[in-house]
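A.B. asks: Sequence and computational prediction follow.
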Amino acid sequence: MRVHRSGTTLAGAALAALTLLLPLGLSGTATAAQDPGAKKATPARGSAYMGMGVIAHDGRGPVTGGAPTLTAATEGVDVSSHNGNVAWSTLWNSGVKWAYVKATEGTYYKNTYFTQQYNGSYNVGMIRGTYHFATPDTTTGAAQADYFVNNGGGWSADGRTLPGVLDIEWNPYGATCYGKTASGMVAWIQDFVSRYKYRTGRDPVIYTATSWWKQCTGNSAAFSTTNPLWIARYATDVGELPAGWPYYTIWQYTSSGPTVGDHNHFNGDYSRVQALANG
């Protein structure tokens, strides 16, 4: 870059130097206001929801032409506190027959709309379950599984309750892989799923995105024979699955559904949703 020097004073030179340094800030990184490509402000702890990291990494979609058409699929939604009070009757009448509700995050947050969302979905006739947003950098997997179970993440053999979900995806609060190596992440997930099964008798569903799984677990196949897969991919086809899983159980195909909540296809007709609930 050429600098015009005509008429430059000492004060002017100092001001110019300061101007060049300002976009870097004290830490040497550009601010969002000065650089549109800079990282956005870190969201508040507890505000994460299923797919939040996927949206940040892959975008929202939406699916062109509406929902992907599958031979046998049952529509469902996932919701959290950012959806507020949900109009469950509207969703039911639109064809949504099952739901997952965020219960907890880490060992520090419980969904403030949990009662309305969890009981409301049940009261209109839906099969429903709960999910936990994992933060592997804050506490152990076992501690988070206990917190989840103790705050809405349990399971009962009533035919209307789905097993809990471990939501493990891009970290909205910091380092993509939560500061863990691939082997360390696999060990953390194993700690969670083992404790959850010990507490409830069920293997939890694992929600993730293939690209995150490959990056942060080294594309581990350790859970493919025990834990149902809920895959996040906002496109017209599900694409590559993480290693070991021959098929997905649930596909979150868009975060921009026609009604509230992220929209999902259950891989099978309604009887398969019932089968997962019954264990």
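C.D. replies: On my side now, so go ahead.

A.B. asks: Only C-alpha atoms from now on, for both contacts and neighbour counts.
C.D. replies: Noted.

A.B. asks: tally of neighbours for residue 134?
C.D. replies: For residue 134, the number of neighbouring residues by other CA atoms under 10 Å comes to 28.

A.B. asks: repeat for residue 217
C.D. replies: Neighbouring residues of residue 217 were enumerated by other CA under 10 Å; the total is 21.

A.B. asks: Next one: it from residue 223, what distance?
C.D. replies: Between residue 217 and residue 223 the computed distance is 11 Å (CA to CA, to the nearest Å).

A.B. asks: what's downstream of the strand or helix carrying residue 212, the next helix or strand?
C.D. replies: When elements are assigned from DSSP states H and E, residue 212 belongs to helix 210-217. Of the helices and strands lying after helix 210-217 in sequence (DSSP H and E), the nearest is strand 229-232.

A.B. asks: quick one: contacts of that following strand?
C.D. replies: With CA atoms under 8 Å, 6 or more residues apart in numbering as the contact definition, strand 229-232 has outside contacts at 51, 54, 205-210, 238, 241, 245, 247-253.

A.B. asks: Which of the residues you listed are buried, as a ChimeraX select command?
C.D. replies: Here is the ChimeraX command that selects only those of the contacts of strand 229-232 that count as buried (16 or more other CA atoms under 10 Å):
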select :51,54,205,206,207,208,209,210,238,241,245,248,249,250,251,252,253
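
A.B. asks: Take the contacts of strand 229-232 and keep only those in helices.
C.D. replies: When the contacts of strand 229-232 are checked against helices using DSSP state H, the ones located there are 54, 210.

A.B. asks: The helix holding residue 212 packs against which elements?
C.D. replies: Counting contacts by 3 or more CA pairs under 8 Å, 6 or more residues apart in numbering; DSSP states H and E, the secondary-structure elements packed against helix 210-217 are helix 182-200.

A.B. asks: how about the helix it packs on: buried residues?
C.D. replies: By neighbour count, with 16+ other CA under 10 Å as the criterion, the buried positions of helix 182-200 are 182, 185-186, 188-196, 200.

A.B. asks: and the helix holding residue 212, which residues are buried?
C.D. replies: 210-213, 216-217.

A.B. asks: Now distance to residue 124 too, for those residues, in CSV please.
C.D. replies: As requested, the buried residues of helix 210-217 are exported to CSV (distance: CA to CA, whole Å):
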residue, distance to residue 124
210, 33
211, 36
212, 35
213, 35
216, 39
217, 39
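
A.B. asks: Quick one: mark the members of the contacts of strand 229-232 that sit in strands.
C.D. replies: Of the positions in the contacts of strand 229-232, 205-208, 250-253 sit in strands, assigned by DSSP state E.

A.B. asks: take the one below as the second:
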Amino acid sequence: MKKPLPTICAAVAALGLAATAAPAHAATRHNTLPTKAARLAGITALGGGYAGWKQHAEPSRSTSLLVGVTAATRRTLGVDVSAYQGNVNWSAQWKNGVRWAYTKATEGTYYKNAYFNQQYNGAYNVGMIRGAYHFANPAYSSPVSQADYFVAHGGGWSKDGKTLPGMLDIEYNPYGATCFGKTKSQMVSWIRSFLNEYKRKTGRDAVIYTTTGWWQQCTGNSTAFNSTNPLWVARYSSSAGTLPGGWPYYTMWQFTDSPIDQDLFNGDISRVRALATG
């Protein structure tokens, strides 16, 4: 289960949302209030988005179908975390078989995860292969500025064999219209520009995290990225289901949020290392 966010005032102080982090006119230009669904998922303020938040807002579902899924051969267990988890007990996660982890670093151009160092470095320190992710807000600012912000605040990459390429979390909008007020072609262009800037900055193709439903609705099921960017699909079920965008296979699959967001890498640990090495 997710930890509730602090009150808005406390969150501003604790998460470093300085007055200079967002333009003074942002409140009039952009919807910064979480939707009802987002509030049900524990998002109480701008900056609170996290991978798979909408699934958390939906009615509880049985996890009985997930029994044994992590024991599948040639798949490697991972987790993804954000500020909701606070300080993570990485030693316990390692003992539970987790071998890779992604940590939310940024959102838009206004938010940095205050727990990032503990989460990102903590995973590394126990031996995990780690990566960082950016929660996209295409309604707020340009894709280039968001990619630059991400790289500058934890989303970079180094060829150390332990750092995965950054992940673009592009999914349901917690603050308003599902597709962030963009047409399908505009959304594809936004995503392309973000990915191009990220690659220009780091030399790596970022991972794309999304859901099949959102991708179909908001990009028209675009096939523009299925040969360059690894797919991380979210589906809380016993299988990953129909994949979006013509991807022939998933690289990661977020399959549950209980007791923490859990994911499978579609390959053994050597494949995780290969993605990290580039």
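C.D. replies: It's in. Everything numeric in this text was worked out from a predicted model, so none of it was measured.

A.B. asks: out of the buried residues of helix 210-217 of structure 1, who's nearest residue 138 of structure 1?
C.D. replies: Proximity of the buried residues of helix 210-217 of structure 1 to residue 138 of structure 1 was ranked by CA to CA; the top entry is residue 216 with 16.5 Å.

A.B. asks: contacting residues for that closest one?
C.D. replies: Residue 216 of structure 1 sits in contact with 176-177, 180-182, 185, where contact means CA under 8 Å, 6+ apart.

A.B. asks: now swap in residue 217 of structure 2 and tell me
C.D. replies: Residues near residue 217 of structure 2 by CA under 8 Å, 6+ apart: 179, 184.

A.B. asks: Now do the aligned partner of it in structure 1 against residue 177 of structure 1, distance only.
C.D. replies: The pairwise alignment with structure 1 assigns residue 217 of structure 2 to residue 215, based on TM-score structural alignment. Using CA to CA, we find residue 215 of structure 1 at a distance of 8 Å from residue 177 of structure 1.

A.B. asks: Could you do residue 74 of structure 1 as well?
C.D. replies: Residue 74 of structure 1 sits 32 Å away from residue 177 of structure 1 when distances are taken as CA to CA.

A.B. asks: cool, and residue 161 of structure 1?
C.D. replies: In this view, residue 161 of structure 1 and residue 177 of structure 1 are 31 Å apart by CA to CA.

A.B. asks: More neighbours: which of these two?
C.D. replies: Neighbours were counted for residue 161 of structure 1 and for residue 177 using other CA under 10 Å; residue 161 has more, 25 against 22.

A.B. asks: Was I right to think that one contacts residue 125?
C.D. replies: No: under the contact definition of CA atoms under 8 Å, residue 161 of structure 1 does not touch residue 125, with a separation of 11.4 Å.

A.B. asks: What are the neighbouring residues in contact with the closest residue to residue 279 of structure 1 other than its chain neighbours?
C.D. replies: If you skip the residues right next to it in sequence, residue 279 of structure 1 has residue 202 as its closest partner in space, 7.3 Å away by CA to CA, 6 or more residues apart in numbering. Counting by CA under 8 Å, 6+ apart, residue 202 of structure 1 touches 155, 163, 196, 279.

A.B. asks: which element is the counterpart of residue 202 of structure 1 in structure 2 on?
C.D. replies: Aligned against structure 2 by TM-score structural alignment, residue 202 of structure 1 finds its counterpart in residue 204. Under the criterion of DSSP H and E, residue 204 of structure 2 resides outside all helices and strands.

A.B. asks: One more: residue 263 of structure 2?
C.D. replies: Remark: residue 263 of structure 2 resides in strand 262-265, with elements defined by DSSP H and E.

A.B. asks: what span of structure 1 lines up against that strand?
C.D. replies: Matched against structure 1 by TM-score structural alignment, strand 262-265 of structure 2 falls on residues 263-266.

A.B. asks: Distance check, the counterpart of residue 231 of structure 1 in structure 2 against residue 47 of structure 2.
C.D. replies: Aligned against structure 2 by TM-score structural alignment, residue 231 of structure 1 finds its counterpart in residue 233. Taking CA to CA as the criterion, residue 233 of structure 2 is separated from residue 47 of structure 2 by 22 Å.

A.B. asks: what does residue 174 of structure 2 give?
C.D. replies: In this structure, residue 174 of structure 2 lies at 10 Å from residue 47 of structure 2, with CA to CA as the measure.

A.B. asks: neighbour-wise, which of the two wins?
C.D. replies: residue 174 (29 against 26).

A.B. asks: Doesn't that one lie inside a helix?
C.D. replies: No: secondary structure of residue 174 of structure 2, determined by DSSP: H, G, I helix; E, B strand; the rest coil: coil, with no helix assignment.

A.B. asks: so it sits right up against residue 45, yeah?
C.D. replies: No: using CA under 8 Å, residue 174 of structure 2 makes no contact with residue 45, being 9.7 Å away.

A.B. asks: Setting aside sequence-adjacent positions, which residue approaches the residue nearest in space to the middle of structure 1 most closely?
C.D. replies: Within structure 1, the residue whose C-alpha comes closest to the C-alpha centroid is residue 50; the distance, by CA atoms, centre = their mean, is 2.9 Å. Here the nearest residue to residue 50 of structure 1 in space, its sequence neighbours aside, is residue 167; by CA to CA, 6+ apart that works out to 6.6 Å.

A.B. asks: what about the closest residue in space to residue 255 of structure 2 that isn't next to it in sequence, distance to residue 61 of structure 2?
C.D. replies: Spatially, and ignoring its direct neighbours in sequence, residue 255 of structure 2 is nearest to residue 236 (4.4 Å; CA to CA, 6+ apart). The spacing between residue 236 of structure 2 and residue 61 of structure 2, counted by CA to CA, is 9 Å.

A.B. asks: more neighbours, those two?
C.D. replies: In this comparison of residue 236 of structure 2 against residue 61, neighbours counted by other CA under 10 Å, the higher total goes to residue 236 at 22 against 10.

A.B. asks: Now for the more buried one: which residues touch it?
C.D. replies: Residue 236 of structure 2 makes contact with 55, 254-257, according to CA under 8 Å, 6+ apart.

A.B. asks: Residue 65 of structure 2: what secondary structure?
C.D. replies: Secondary structure of residue 65 of structure 2, reduced to three states by three-state DSSP: helix.

A.B. asks: if we can go back for a sec, next, count neighbours for the match of residue 231 of structure 1.
C.D. replies: Residue 233 of structure 2 - counted by other CA under 10 Å - has 25 other residues nearby.

A.B. asks: and what of residue 133 of structure 2?
C.D. replies: As a burial measure, the neighbour count of residue 133 of structure 2 was computed by other CA under 10 Å and equals 30.

A.B. asks: what do you get for residue 175 of structure 1?
C.D. replies: Other residues within reach of residue 175 of structure 1 by the criterion other CA under 10 Å amount to 11.
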